[in-house]
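Asks: Have a look at this fold, sequence not included:
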């Protein structure tokens, strides 16, 4: 029997099938065009995504195909789907990058006792719509007609699972994903959730390992509760490593996890985009975030235009060069103007404009870009580590396949054990583990490649 997993990222949508030993035996990707919300802001095309997910699973389960007995969904967080009594969405899946109105934010902080107290209690910096619970507060204030029609507000991973189970649920890894909903100091929803009346919109909470049997394409399938992708990426490492470690999960966001820290977050750490996530068991996980992949994509696109590399992902072919590293790492002055990479406290500085004329070749430009980005990455790893020495660092996700990224990590953390995932499976594998029995998950031997530093 097989386990099917949807892993829904902001850019790539992935469908995987695992065998009884949790080895991946099938994988397919797609990218879907965005649509726009009623304000013209780009966002996920929810009907198109829903159609793709249902069609993909139906094709996989056709006679002669995969014998799917379990299904789970991992998606990006900080997003809600609001459904009516018939289970139909009443509003778009609003983009977490959509600006949050400043007057509404000021009103909210007046209600909750101030910004700093709110951020400390919810273990997250103020991120606007990225504090996804505030999307509901915004909807209540700015879209009262749509708000009045909501029966359930489902975190995105739980909505993806709901498409197949028909069971509305809430789940800890989604609740704890910088939503502004959970009071980590009290171990429950923050007072504002009930005070504003939005608490009634959240279905009962289940663990990420929960599952329910549903009829899917005419077959009984155990459908998982859904899981936040970053927490899913962490799960295989928690089950595979008995000693303390950090995990650097890479992609659109590069997130460094420290599941062994128990120190409360300070206002200074929150200002550097340090925050708490949740493990599948509800325990907090200290993490630091960097919008690394988003800025990387923007810069490499501009770089390609400047150097006439407009076809394909040219940067995949550029490998680490020691001479270029020595040349470009010696200068502390920023060469690149960063557009989307900034801390909540505004302390990241970059060049007023990119100095393209300083680079004789695209290889030089790419090395210098990665050196500047990796300086920020090193700081983010150390922030998540806190007082804990960095002795073991797992690396997962898309950048784990980058020769230059890994070699620069080697330079930044001499003496540490760097353990690199051989393929970017983390979120999908974690979701598959969550929906399978504990014994299967614990007996799985996570195949990792060690890089001596």
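Replies: Sure, I can see it. For clarity, every value in this text was computed on a predicted model and none was experimentally measured.

Asks: can we go C-alpha only for contacts and neighbour counts from here?
Replies: Fine.

Asks: where do the helices sit along the stretch 201-350 of the chain?
Replies: Along the stretch 201-350 of the chain, the segments classed as helices by DSSP state H, counting those that start in this stretch run 229-240, 267-271, 292-306, 322-329.

Asks: Alongside the first one, take a look at this:
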């Protein structure tokens, strides 16, 4: 029997590191998962164990190459963003993989924004809200001023996906999906690197930009598989939708963060949008995607826990709870007649449910319905920031909330003019990473049945 042609995709998250083999129909034929203990940097701050990750990549590939039932045609990588690996002229990592959550020095941040037009102007130009170390360009700026000896030794600063690609291909490159996601590196007005990089003599530390669908031969003799450039995970997760749908849509990706991505909104970010945590990034074809973010998954987790503890219920009480129309109607009437208003920060940092007195609810189910009403109303405001003035007629919801029937019904109700679908797709990020280099390894046409959709009608609930 001939071996099955496959692509190997490494999907590297902060917690789980996964390897998938996909056949030419994008079916998973092999997978493995690993988790590593974090290490610490020179300041004692927790960070990724880069050496464990590097060794795991090679160990996993050795295991795959021993499997004679598969023929690896290509390898690609997707990882979390905002993380640089600093390599010397030999390709050796020079420093820890600093955590993007590491506190950024206030004085240095002040110095940076004073020099480059202030937070609002700079954020508008780079579509990057002020996020400290999450603006990976500012990590480079910090190294220049705090660790000048390290800065001098750096040949290239590679975002994590490109570093992993470099391990296998030997090619140092930059990728637009990593550059274009709240890094402070890209000038969206001029569609090029921001001028501050040249002024700070940092531009030369960034490897040449390669297209996201470009591939390179492996640097190990005797191998004939191709290696992709690597992708930022948020951009990779959008690729299956861009490949399967041509009519304008938005993708609401739900998890700890709920991110509304509109690939059909190319207007510049406004001051209001920046204040409400909107940003732009570049998808794998280099076009801007406007996105709004809510920390809604985290809020749901915390408030659900508060409800469960208050009503002394089982932890899984609301996992599969169905929509109760009577409860919704009762809450609507009560909210209409009450003088109490839900406190809401202008930055859309929470739905305001945290300020509700749980003693006013007759049951945990009633409180939970109110939580989701508040959250969906907040989501409406956030999603509308990137929806306005675009011809979008569909919202696809993936991730955790797509499986929550109450949330989905309520969401459909607040968007009566738009079709709302729960989208189900196994390993969207990994599939997108494989799709990005489809032509390089797959003899078949792009599949059109990757995403399973469930439609929710817009009953007038809220």
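Replies: Received it, and whenever you're ready, just let me know what you need. Remember, predicted model here, so these are calculated numbers, not experimental data.

Asks: gap between the residue most central in space within structure 2 and residue 383 of structure 2?
Replies: Centroid-nearest residue in structure 2, with Cα atoms, centre = their mean: residue 234, separated by 3.2 Å. Distance of residue 234 of structure 2 to residue 383 of structure 2, given as Cα to Cα, to the nearest Å: 17 Å.

Asks: Might you report the residue contacts of the equivalent of residue 427 of structure 1 over in structure 2?
Replies: Correspondence of residue 427 of structure 1 to structure 2, assessed by TM-score structural alignment: residue 429. Neighbouring residues of residue 429 of structure 2 by Cα atoms under 8 Å, 6 or more residues apart in numbering: 11, 78, 233-234, 236-238.

Asks: A helix includes residue 429 of structure 2, no?
Replies: Yes - assessed with DSSP: H, G, I helix; E, B strand; the rest coil, residue 429 of structure 2 lies in a helix.

Asks: Distance check, it against residue 436 of structure 2.
Replies: Taking Cα to Cα, one finds residue 429 of structure 2 at 11 Å from residue 436 of structure 2.

Asks: Next, show the common contact partners of these two.
Replies: residue 236.

Asks: how far out from the middle of the chain is stretch 295-307 of structure 2?
Replies: Relative to the chain's own centre, stretch 295-307 of structure 2 is displaced by 20 Å; criterion: Cα atoms, centre = their mean, to the nearest Å.

Asks: before we move on, back to that, among the helices of the stretch 201-350 of structure 1, which is nearest residue 163 of structure 1?
Replies: Each of the helices of the stretch 201-350 of structure 1 has some distance to residue 163 of structure 1 by Cα to Cα; the shortest is helix 229-240, at 17.6 Å.

Asks: Structure 2: matching residues for that closest one?
Replies: So helix 229-240 of structure 1 sits over residues 233-244 in structure 2, by TM-score structural alignment.

Asks: any residues touching the matching stretch, and which ones?
Replies: With contact meaning Cα under 8 Å, 6+ apart, stretch 233-244 of structure 2 is reached by 11, 78-81, 177, 251, 282-284, 428-433, 435-436, 446-451.

Asks: Can I have the buried ones of those residues as a ChimeraX selection?
Replies: What follows is the ChimeraX syntax selecting those of those that are buried according to 16 or more other Cα atoms under 10 Å:
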select :11,78,79,80,81,177,251,282,283,284,428,429,430,431,432,433,435,436,446,450
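
Asks: Now intersect the contacts of stretch 233-244 of structure 2 with the strands, please.
Replies: Among the contacts of stretch 233-244 of structure 2, DSSP state E puts 11, 78-79, 251, 282 in strands.

Asks: from those, which is closest to residue 309 of structure 2?
Replies: Nearest to residue 309 of structure 2, judged by Cα to Cα, of these is residue 251 at 33.3 Å.

Asks: what's the spacing between the closest one and residue 182 of structure 2?
Replies: 18 Å.

Asks: Check residue 383 of structure 2 too.
Replies: Remark: distance between residue 383 of structure 2 and residue 182 of structure 2 (Cα to Cα) = 18 Å.

Asks: residues in structure 1 aligned with stretch 123-133 of structure 2?
Replies: Counting by TM-score structural alignment, stretch 123-133 of structure 2 corresponds to 119-129 in structure 1.

Asks: Check which residues of stretch 17-31 of structure 1 are buried.
Replies: The neighbour-count check on stretch 17-31 of structure 1 (16+ other Cα under 10 Å) flags 17-19, 22-24 as buried.

Asks: so who does the nearest residue to residue 347 of structure 2 once chain neighbours are set aside touch?
Replies: Among residues not flanking residue 347 of structure 2 along the chain, residue 276 sits closest, at 4.5 Å (Cα to Cα, 6 or more residues apart in numbering). Neighbouring residues of residue 276 of structure 2 by Cα under 8 Å, 6+ apart: 292, 346-348, 382.
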